[in-house]
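Asker: Build the 3D model from these lines:
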Amino acid sequence: MPSSLSESRESQPRASAPHDRPVQLLDPSGRRVPHAPYDDYVADVSGDQLASLYEDLVIVRRLDVEATALQRQGELGLWPPLLGQEAAQVGSARVLRPDDFVFSSYRENAVAYCRGVKLTEMLNVWRGTALSGWNPYEVGMATPAIVIGTQALHAMGYAVGAKLDGEDSVAVAYFGDGATTQGDVNEAMVFAASFRAPVIFFCQNNQWAISEPVTLQAQRPIADRAPGFGIPSVRVDGNDVLAVMAVMRRAVEQAREGGGPTFIEAITYRMGPHTTSDDPSRYVDPLEREEWAGRDPLARVEAHLREAGGLDDALAASIARRADEAAAEFRAGCTEQVDPPPLTMFDHVYAEPHRGVDEQRRQFGEYLESFEEGVN
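Answerer: Below is the predicted model of the structure:
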């Protein structure tokens, strides 16, 4: 590990240009495609391990569908669907160690599942029963960042801290293509390159920044931006869970060995709305959506496993049952939540007592009491 964070520019690794074509190891039909040097990074992935990844994909999609239904039925205030982006999230998250730390935006529910977040805890914020979903230190993942791009700075800072502490853990910042226009993401890359921070910037390019197409803000591949900061970058088929795993493993390896940050652009597609308050039929070409449906991340793994003899009808049915059980737990955990007492919203604003917050608590308490007096 370098002895100083103020290393000269000459000591920085040369930033690599993105591949002309995204890294792909499984094509949309499920056929295995060779792609050096990434083949070596998944050479140890057995049929059983790939089947386990497939199970993850099935379960997180089932949970996503259930959460969308819960919102439509009035049980959740909002939900950000991840339909179509399962492989990008599962393939990258399953590479990480427990002591690594994830900083996500609001759509990385599959990452949360892989990090061990309890199903009910994924719903707290969207149900409105908590100001934060889970304890970040129990699972190595910060709670969702709603403000676009802020988590990139948090990840960079955490990574610098890990480096100063002599740890070989890495930090990962997940964000969408729209966030790359935000100053926070670009500023995070400046600092990450300067300090050779062990951080991975993982961009899920799902083709849409809410209702605006990615081509409006990016005239070239988004991954082309990172080398300008001195950060090597790579583009990967974000609907190919095996390729995502390979690319992520290489980036993590480089970070652990002191090689600094990597920028990954996972090319995928948001098959549903931006959130459940959005109507994509107003701006999405149905033919484009149909084309991307043919690149479904679950279908290609299933096709590959069936061809290789790693998945039969019995195993597929067993996985489907487990997904349904998870969805049932998800729903029960949502509908059985109890609204917290109103004044508890002030409990964790600061770690230590704060006079300003105490005064706000007192005023709000008096306000609530006024309703009781009116009723009596």
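
Asker: alpha carbons only for contacts and neighbour counts from here, please
Answerer: Fine.

Asker: Quick check: chain neighbours aside, which residue is closest to Ser104?
Answerer: Tyr174 (4.7 Å; C-alpha to C-alpha, 6 or more residues apart in numbering).

Asker: Could you grab the helix/strand/coil label for that neighbour?
Answerer: strand (DSSP: H, G, I helix; E, B strand; the rest coil).

Asker: Please give the structure of this sequence too, so both can be compared:
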Amino acid sequence: MLLTHSGEYVQLLTPDGERVAAPGFDPWVADVGDDELRSLYEDMVISRRIDTEATALQRQGEIGLWPPLLGQEAAQVGSVHALRRADFVFGSYRENAVAYCRGVDLTTMISVWRGNANTGWNPYDIGVATPAIIIGAQSLHAVGYAMGCRFDESDDISIAYFGDGATSQGDVNEAMVFAASYAAPVIFFCQNNHYAISEPVGLQAVKPIADRAPGFGIPSVRVDGNDVLAVLAATRIAADRARSGQGPTFIEAVTYRMGAHTTSDDPTRYRTDEELAAWREKDPIDRLRTYLTGSGALDEAGEAEVQAHSDRIAKQLRDGCRGLADPQPLEFFDAVYAEPNAHLERQRNQYAAYLASFDGGES
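Answerer: So this is what the prediction gives:
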């Protein structure tokens, strides 16, 4: 695995939709033909449609909060397509494109943001842990899982997704210590979207984030995170290293969060219109569409079919969200522990008595 020079990154598809050579990476996507490229494109379009629909639902008061991934579709879709089904994903709260590609139920995806569930999906159904709100904590979980895979002599691996801000957290650094020491088959996937909430990445990383990992004994690579082919190639390389017993890899996918940090954030307070416009020119979906239409792999009928599919998915999300029944107060105590216990039952009874003290309260 090559550690790229500071300031540079691997790129296979330019913002203008031109395919360029990248020795050492091209062989890892040599099998990706028109059908696979259209699949990647469709997943990115649908992921963005899910994102814009969920943002609209929040603005309309249907959900309480949403963390947009607008602009980061290639980083998420390209990386998850490099994994096997048995590999386990540990993400933050923004990896909804990853969850979609792994088959999460759309209503389940939205339920926690509507306040109808304490958590999301069953992790074992799709091989994806539920969203982690504590910044960077999932990196430790991913390393622990990977160590278990190694001790079990399995060739399954794990991947931890986090943002540039998380790299300043102790959890991520401690996770890399353990991963290097135990040669854990894990991929550290950093989506450098340039802002940790409102703080630009340059305030916490004076050099590329990928340069940090070698200090822990972990090889790293910096890729164009808006280039789905480059992301796919780099993640395939990292996965192969992990499966073959060579330990962890750190990937820095340089991308840009074109939306807000969450729907409660106002990005106009900390970034300029000019900066946003410059990154829109590097849009991950536009560049792949340009490449596909230029090569004849995507025509108007094919594009219309993709857009129609994305609209159907958005309708499923909206209908599922609005069809959720309001949770009952005492459901808060359900599924807190695997087995009932006296401590929890006492709290439940106390809260039931409190509710019963009001007219119409649940008992």
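
Asker: How close are the two chains, by TM-score?
Answerer: Here the TM-score for the pair of chains, by TM-score structural alignment, normalised by the length of the second structure, is 0.98; 361 aligned residues with a C-alpha RMSD of 1.2 Å.

Asker: tell me the helices in the second structure, going along the chain?
Answerer: Assigned by DSSP state H, the second structure shows helices spanning 34-59, 73-80, 96-102, 106-114, 123-126, 137-151, 170-181, 228-243, 273-280, 284-295, 300-322, 342-356.

Asker: Please determine how far the aligned partner of the residue nearest to Ser104 of the first structure in the second structure is located from Leu292 of the second structure.
Answerer: In the second structure, Tyr174 of the first structure lines up with Tyr161, judged by TM-score structural alignment. In this structure, Tyr161 of the second structure and Leu292 of the second structure are 28 Å apart, going by C-alpha to C-alpha, to the nearest Å.

Asker: what do you get for Ile187 of the second structure?
Answerer: Going from Ile187 of the second structure to Leu292 of the second structure by C-alpha to C-alpha gives 29 Å.

Asker: quick one, which of those two is more surrounded?
Answerer: Per other C-alpha atoms under 10 Å, whichever of Ile187 of the second structure and Leu292 has more neighbours is Ile187, with 28 against 18.

Asker: With adjacent residues omitted, what lies nearest to the counterpart of Ala110 of the first structure in the second structure?
Answerer: By TM-score structural alignment, Ala110 of the first structure lines up with Ala97 in the second structure. Closest residue to Ala97 of the second structure apart from its sequence neighbours, by C-alpha to C-alpha, 6+ apart: Ser47 at 5.1 Å.

Asker: What is the equivalent residue in the first structure for the one you found?
Answerer: Using TM-score structural alignment, Ser47 of the second structure pairs with Val60 in the first structure.

Asker: Name all residues that make contact with its match.
Answerer: Glu86, Asn109, Ala110, Tyr113, Ala323 (C-alpha atoms under 8 Å, 6 or more residues apart in numbering).

Asker: Scan these and report the most crowded one.
Answerer: Neighbour counts for the contacts of Val60 of the first structure (other C-alpha under 10 Å) peak at Glu86, which has 29 neighbours.

Asker: what sits against it?
Answerer: Applying C-alpha under 8 Å, 6+ apart to Glu86 of the first structure gives the contacts Leu57, Val60, Arg61, Ala110, Asn239, Pro297.

Asker: was I right about the last one contacting Asp237?
Answerer: Spelled out, that is Pro297 of the first structure. No. The pair Pro297 of the first structure / Asp237 is not scored as a contact, 9.7 Å apart, by C-alpha atoms under 8 Å.

Asker: If you count surrounding residues, which of those two has more?
Answerer: Legend: neighbour count by other C-alpha under 10 Å for Pro297 of the first structure and Asp237, higher for Pro297 (29 against 25).

Asker: Give me the distance between that one and Ala173 of the first structure.
Answerer: Taken as C-alpha to C-alpha, the span from Pro297 of the first structure to Ala173 of the first structure is 22 Å.
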